[in-house]
Structures are given as C-alpha cells and as structure tokens.
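Colleague: Kindly generate the corresponding structure for this input.
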Amino acid sequence: MKFGLISLAHVHTPGYAEQIVKSGNELVGVWDDNEDRLRSFLKRFKTKVYDSLDDLLSTPEIEAVVITSPTSDHLEHIKKALEHGKHILCEKPLSTNVEEGKKILELVNASSSKFMMSFPSRLDPLHLSVKKAINSGIIGDILEVKVRVSHSGAIDGWFSDKSWFVDPIKAGGGGFMDLGVHGADFMRWLLEAEAVEVNGLTFNLTGRYEIDDHGIAVIRFSNGVIGVLEAGWAQSHGYNPLEVYGTQGSVLKLGSESLKIYSRKLGGWFTPDVPGKRETVIERFVSYVEGRKTPLATAEDGYKATEIIQATYISSKLDGRKVSIPL
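Modeller: From the prediction side, this is the model:
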C-alpha cells in the first residue's frame, strides 16, 4: 500500500514511517508545516516533501494517509483526506473533545473510505493473553481492573514550553489526556463494556508545565466492573502495571514481559503462554483496508476513549464528583 504522512508533529510519526517501510509498503511522501521537523525526518527517511496538504492529497498514487498532526487539527485533516477518498490511520486521541469527535464520526460514517484509530495496546501479546483469560472464565466474573500508563515526560522535561503537547487548546489536555486515552480505550476493549460514570482528579505534580501531568479516574462500566485508571508524565521509573480481579482469581501484569494468573478453578498461580510475534499497527491497518481483518479500533472507539478522559477533567473541576456518560 502507498502511504502519505500528514504532519510530523507527533513523536510516533517516525515509528509509523519505519513500520511502513519494513512491512513492504511504500512511503510516497510527507507534508508538514514545520521546517525543523521536516529536516529531522529527512535525515532518517528518503521521501518526497509536498509543499501543501492539498498537493499530497491530490496525488492519485497515495492510497492512505497517517494523520499525526496536533489533535486540534485532526478534524480538518480527516475532513480533507476523506474528501480526497483516502483511507485514514489516525493517531490518538481522536479529538480534543467530544464536540469535535461527533463531527469526525459524522464524516467517517458518511464516507466509503476506511478509517482506523491507532491504539497499539490492543496488539500487545500480554494484553491479548489477559483478554483470553478473562473471556475463558478462569478468573470468574470480573470485579475490578486497574491500569497505569505513565512515563517521565514532565519529570525529565521531554517537551519544550512551546510544544503543542503542553498546549491544552491543541492537545485537549495534558499528561492525562496524552496517555490516559490509551488506558481508557484498553479498558473498554478488555471488558467489552461502556463507561457510564467517572469520578476523577487531575494534578500538576511536578510543576514543569502549566498543565496537568497526572490524573486518576475511577470508572464504573455498564457491566458493573470498576476501573481505576492512572496516567500521566510523572513516573520516573518502574513499569506500568495491569491488575484484573475476578470472583475466582486475578491477572497481574508486572512488567513488559511478565504475566501471572491465579485461578481457583485451575488450582493456583500459573504463567500463561504468550504469543511471540506482535502485529504492528501498520500491518493491521493494511489488512483492514484490504478486507482481511477488522479494524484495530474504530472512530467510535476513539470517540468513547476521549469521552472518558473529558469526563475525568470535568469531574476534577467539580472536586472529583461523579460525572455521567454519555456527556
């Protein structure tokens, strides 16, 4: 498949470019409005630079685009790409808020082009093993899930003060929006249920940026399960744990390669078999566009994840009081 990249603003853009090349697909070209980002990108990848977004989208050989622009630009870029009949892989979050998200959903649903959100947590072999364990019933009915998605971005000053990542208008929020959206989607996918209530608080723990760098949400799902989500840029070291507790056991992910399951039904603790090969986001997207697989995540999945995060921000402004979903 022949790809174009819309914007180099996101830190994940080089990773997508690498996946495109390594998977035997073709990176036809890129458009970005920042010369510094373009120069840096072209040191690693040889591809055409388009003078304008319209020039890239008007190129017939480009079948699909990867949108990695600031989140506030997603609506405009998705609209233009769909108008040109391009298939779209969109970086998270879908939008800065649910109002923009609803407009994107309308555009996607009215188009014949394929659209997929990038939520790579769904492809993690450990996570696939966790989901398999839950669905098999070996830990009984699920009562609670705890997820943490954090790094040291605020502690170590990963972003400049002028970065769009720390601009609430362009990013939709701070550290909790940036990483919490992964956890919000992951919980929905894992539980196959919708969030109905959120109590949350967001914080600026480090003071590095004038925006939140950490947040905590307690989420009640439609099947009665309680989810606890911690996310942000204020974790210096350590792993991002995952804990699932059921009536007949538990699942503990204690590191990037460590998974333990306790099952009363099976008589104790054991280490499950975990798939060795991990499918990449680009591989899944191509398979989806070509009709061989379902999308990794839909525009609606992107909307629902953003909705949970926005509900957390609203709750935080209300001193942690309950916010009902849908907003």
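
Colleague: all contacts plus neighbour counts: C-alpha atoms, from now on.
Modeller: Noted.

Colleague: Scan this protein for its longest helix.
Modeller: Among the segments of the chain that qualify as a helix by DSSP state H, the longest is helix 299-317.

Colleague: What is the following helix or strand past it packed up against?
Modeller: For helix 299-317, the following helix or strand on the C-terminal side (DSSP states H and E) is strand 323-324. With contacts taken as 3 or more CA pairs under 8 Å, 6 or more residues apart in numbering; DSSP states H and E, strand 323-324 sits against strand 195-203, helix 299-317.

Colleague: can you tell me which of the ones you listed comes nearest to residue 173?
Modeller: When the helices and strands packed on strand 323-324 are compared by CA to CA, helix 299-317 sits nearest residue 173, at 8.4 Å.

Colleague: So which bits of the closest one are buried?
Modeller: Within helix 299-317, the residues that count as buried by 16 or more other CA atoms under 10 Å are 299-316.

Colleague: quick one: the helices in this protein?
Modeller: 13-22, 35-42, 53-57, 74-83, 98-109, 125-136, 168-171, 175-191, 281-289, 299-317.

Colleague: Tell me which of these approaches residue 253 most closely.
Modeller: Here helix 125-136 is closest among the helices of the chain (CA to CA), at 7.9 Å.

Colleague: Most distant residue from the centre of this structure?
Modeller: Taking CA atoms, centre = their mean as the measure, the residue most remote from the mean C-alpha position of the chain is residue 267, 36.0 Å away.

Colleague: ok, back up a step: want to try CSV for the helices of the chain, with distance to residue 205 as columns?
Modeller: Converted to CSV, the helices of the chain look like this (distance: least, CA to CA, whole Å):
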stretch, distance to residue 205
helix 13-22, 28
helix 35-42, 30
helix 53-57, 39
helix 74-83, 29
helix 98-109, 26
helix 125-136, 29
helix 168-171, 17
helix 175-191, 11
helix 281-289, 32
helix 299-317, 15
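
Colleague: Nearest to residue 251, out of these?
Modeller: With CA to CA, the closest approach to residue 251 among the helices of the chain belongs to helix 125-136: 7.0 Å.

Colleague: Now residue 221: closest residue in space, sequence neighbours ignored.
Modeller: In space, and not counting its chain neighbours, residue 221 is closest to residue 195: 4.3 Å by CA to CA, 6 or more residues apart in numbering.

Colleague: To compare with the earlier structure, here is another sequence to fold:
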Amino acid sequence: MNTAKTIQRLLLFVALSMLSVLNAAAQQPVRLAIAGITHGHSDWIYNSKHNADIEIVGIYETNADRIREFRERYKLPETLFYSDLGKMLDEVKPEGVMAFGPVNEHITAVRAGAPRRIPVMVEKPLATTYKDALEIERLAKQYGIKVLTNFETSWYASNQYVRDCYKDGRLGQLRKVIVNDGHEGPWAMNRHFVSWLTDPVKNGGGALTDFGCYGANLMTWLMEGQRPVSVTAVTHQNRPDRYPKVEDEATIILQYPELQCVIQASWSWTFSRKDMEVYGTKGYAIAVDATTVRSRLNAKEPETTQKLARRPPPFEDPFAVFAGVIRGTLKQDPDDLYELPVNVTVVEILDAARTSARSGKTVYLKSGTGLGKTTIK
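Modeller: The predicted structure follows:
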C-alpha cells in the first residue's frame, strides 16, 4: 500500500515538473533567425510592439551596405550577422526563420530550413513562380514544417467581418468581388528594396506581383481554397522611366463558375490603399480600411458604416502570430490567409496572370494542381 502511494506521488511530481518546464518554455521568447534584410518591412524586426514574443539570434545577409545600415541603426553586434545561411542555422539553432529578402530567395530559406525541421515565414507572396511554390509545398510536407506567408491584410478586422457576413449568409451567393491594392509607387523607398522590387526575376514582376498577390490571397481565402476557372490579366507601364523592366499597372480578372473577381493592383494610385468590395445576391459589404466597413444587407435599408475594434493579439503582429504557431498556442484553419494551401494557389494565379498579360489571352486552369495544368485560349 505504501509502495503504491509512493509511486502515485512520484508520478504526480513528474507530471507537475513537466508542466512547469512546459510553462516556462512557453513564456520564453521564440528564438528567430532572419534570412535577408533588404525588404522594406525588415525594420519591423526591431520596431515591433511585441518584441517580448521573439528573440533574434542570427541575421543572414550578403549585402554589406545594408548590413552596415542595419547595424548602425539598431546598434547591433557584428557577431549577429552571417553570410552563410546554412552555417547560421546550424550554429544558432533557431526555432523559426523569417525571410525579408527578394521573393525569389524565399525558396532558398525553405530549402535550408525544412531539412533542419525549422518553420519558415516569408513576406508576401510565397514565391515568384508556381514551380517554386510547389517545391516549397513538397518540402513542407516532407519535413513536417509550417511555411507561412505574411500579408498586412491578414491583420484587418474589416476583412474578417466581411468574410463572416458571407459565411453567415447575410450577403447571399457571391457574384462580384473587387480588390484594390497599391500606392503611389515604390521609387522613394529604401534603395536596396527598390533594386529587387522592380526586378522581374527577383520579384517575379512589378505591381502585378507586389499588389496583385493581396487580391489573390483574399479571394482564395473567401472561396475556401477553390481555384478560379480562368485568369485574364492586362498590364501596362505608365512610368517606364521609373520602372523600365516591370509593369506598374495590372488588372487581373478571376472567373469562377458563378462569380467574378477583379483585382486592381497599381503603383499609380493617388494614395496608398488596400480595400475589398464583396457583392452578393442579398447585399454587399466593403472593407474600406483595416477597421472600417460599409455595408448594405437589405435592399430596403440604406448603406451603413461601421467602425470595428482592431483584431486582438496576436493577430496584428506577424512575429507574434509566428511565435504562437511555433509554440502551438495558436491554431489556424488550413485555409487561413497565412497558410500554405491558400498561398500556393496565390502563386498559381499570379503565374497565370503573367502568362495572360504576355499572350493577350485568357488562361484556363484545369482541375487538379501541378505544373502544366493550364490552357491558353
């Protein structure tokens, strides 16, 4: 009897000890490494409101001028920086990697992180080509890691509200979605960012890639992963003097069986905007900005405007979201805006849009996934 009680007490002690260790680990900041810092958003790393969630343990970058700027601005030690991505990951052993370099280097971060079982978050979009997106998807599945894509519009309470209106049946069946994204142009941003943002290889295009990805991401999310039947795109260079290699204007039409989405991506807007209009058979809802929604859900009632509360933590901070996913404290739907299935489809849509713009023809997506599943007509 005494032996049984002793064993029970020992087991209870072990269980409580393990719980204590797990709680202590959950309270520690997540150790993150950074792959590239030339992206304009890389300054978020040291300007985040939620820096307590993360600890930067290594930064990979080969641009000496950008390293110098970053070190001077944030008073960082030379030992934090690496010119070899694999060496950094092996030495600092991070819990996650965030990529803030050219979009065509996202696959490099995943190729390095996946075999080491290190989750990766990239800035939008996931990749420059559908071929790369499919390889990223394969590596993530093979090694059992998360690969997330960060979009600012994932943080918007307005987009969540509009989607809830649709899912609750208040909009009826969707018929038309219009997504407008862009700004006055990137020429005034930091030179390191602009040098690859306006490069058709490193960025995969100009405004079509930079801002067309937002609409493709939101629309695929609204459609719970459903791919469009066809993609038609028109691009133009309004300012070839500023952007000689890429388009600064793009319109993309996604056609579904009973629904059309128009994505207007531009580096020629009068001012910065990220808004979405969703029209159904019963009513419409328009996400004007992060927290403002205009809607008319009944033909007999006038349009109303609502100001929403901001999304609660951690949803307005990509570092905190990534930390929560790594720790397992944040569970996301498989078709969440950040998740891989949606963002592989985003790159498929962008690839088809580039093909359509070059050919002047509509690109039809065949059923299933994989390369070669498109037809031009």
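
Colleague: re earlier: the counterpart of the residue nearest to residue 221 of the first structure in the second structure: what's it in contact with?
Modeller: Mapped onto the second structure by TM-score structural alignment, residue 195 of the first structure lines up with residue 228. By CA atoms under 8 Å, 6 or more residues apart in numbering, the contact list for residue 228 of the second structure reads 254, 255, 256, 257, 365.

Colleague: so which of the residues you listed persist in the first structure?
Modeller: Mapped onto the first structure and checked by both residues aligned by TM-score structural alignment, their matches' CA atoms under 8 Å, these keep the contacts 254, 255, 256, 257.

Colleague: among these, which are in strands?
Modeller: Among these, the members found in strands (DSSP state E) are 254, 255, 256.

Colleague: give me every residue that touches the first one.
Modeller: Residue 254 of the second structure makes contacts with 228, 229, 230, 231, 232, 260, 261, 262, 263, as judged by CA under 8 Å, 6+ apart.

Colleague: do the same with the last one
Modeller: Applying CA under 8 Å, 6+ apart, we find residue 256 of the second structure in contact with 227, 228, 229, 230.

Colleague: Name the nearest of the residues you listed relative to residue 96 of the second structure.
Modeller: Residue 96 of the second structure lies nearest to residue 227 out of the contacts of residue 256 of the second structure, by CA to CA, at 29.8 Å.

Colleague: ranges for the strands of the stretch 1-150 of the second structure?
Modeller: Here the stretch 1-150 of the second structure has its strands, by DSSP state E, counting those that start in this stretch, at 30-35, 54-60, 81-82, 96-99, 120-123, 147-150.

Colleague: Which part of the first structure matches the third one?
Modeller: Equivalent residues of strand 81-82 of the second structure are located at 49-50 in the first structure, counting by TM-score structural alignment.

Colleague: Kindly report the same for the second one.
Modeller: Strand 54-60 of the second structure falls opposite residues 25-31 of the first structure when the two are matched by TM-score structural alignment.

Colleague: what residue of the second structure matches up with residue 74 of the first structure?
Modeller: Match for residue 74 of the first structure (TM-score structural alignment): residue 106.

Colleague: Help me confirm that that match comes into contact with residue 120.
Modeller: No - Residue 106 of the second structure is beyond contact range of residue 120, at 9.2 Å (criterion: CA atoms under 8 Å).

Colleague: what do these two both touch?
Modeller: Shared contacts of residue 106 of the second structure and residue 120, defined by CA under 8 Å, 6+ apart, are found at residue 99.

Colleague: out of the contacts of residue 254 of the second structure, who has the most neighbours?
Modeller: Among the contacts of residue 254 of the second structure, the one with the most neighbours (other CA atoms under 10 Å) is residue 231, at 28 neighbours.

Colleague: do you know how far that one is from residue 256 of the second structure?
Modeller: Going from residue 231 of the second structure to residue 256 of the second structure by CA to CA, to the nearest Å gives 9 Å.

Colleague: and what of residue 133 of the second structure?
Modeller: For residue 133 of the second structure, the distance to residue 256 of the second structure equals 22 Å [CA to CA].

Colleague: Then residue 93 of the second structure?
Modeller: According to CA to CA, residue 93 of the second structure stands 45 Å off from residue 256 of the second structure.

Colleague: likewise residue 14 of the second structure?
Modeller: For residue 14 of the second structure, the distance to residue 256 of the second structure - CA to CA - is 56 Å.

Colleague: How about residue 263 of the second structure?
Modeller: Using CA to CA, residue 263 of the second structure is found at 14 Å from residue 256 of the second structure.

Colleague: Check residue 69 of the second structure too.
Modeller: Using CA to CA, one gets 47 Å for the distance from residue 69 of the second structure to residue 256 of the second structure.

Colleague: now do residue 336 of the second structure
Modeller: For residue 336 of the second structure, the distance to residue 256 of the second structure - CA to CA - is 20 Å.

Colleague: same question, residue 286 of the second structure
Modeller: Distance from residue 286 of the second structure to residue 256 of the second structure, counting by CA to CA: 20 Å.

Colleague: Over to residue 173 of the second structure?
Modeller: Separation of residue 173 of the second structure from residue 256 of the second structure (CA to CA) stands at 12 Å.
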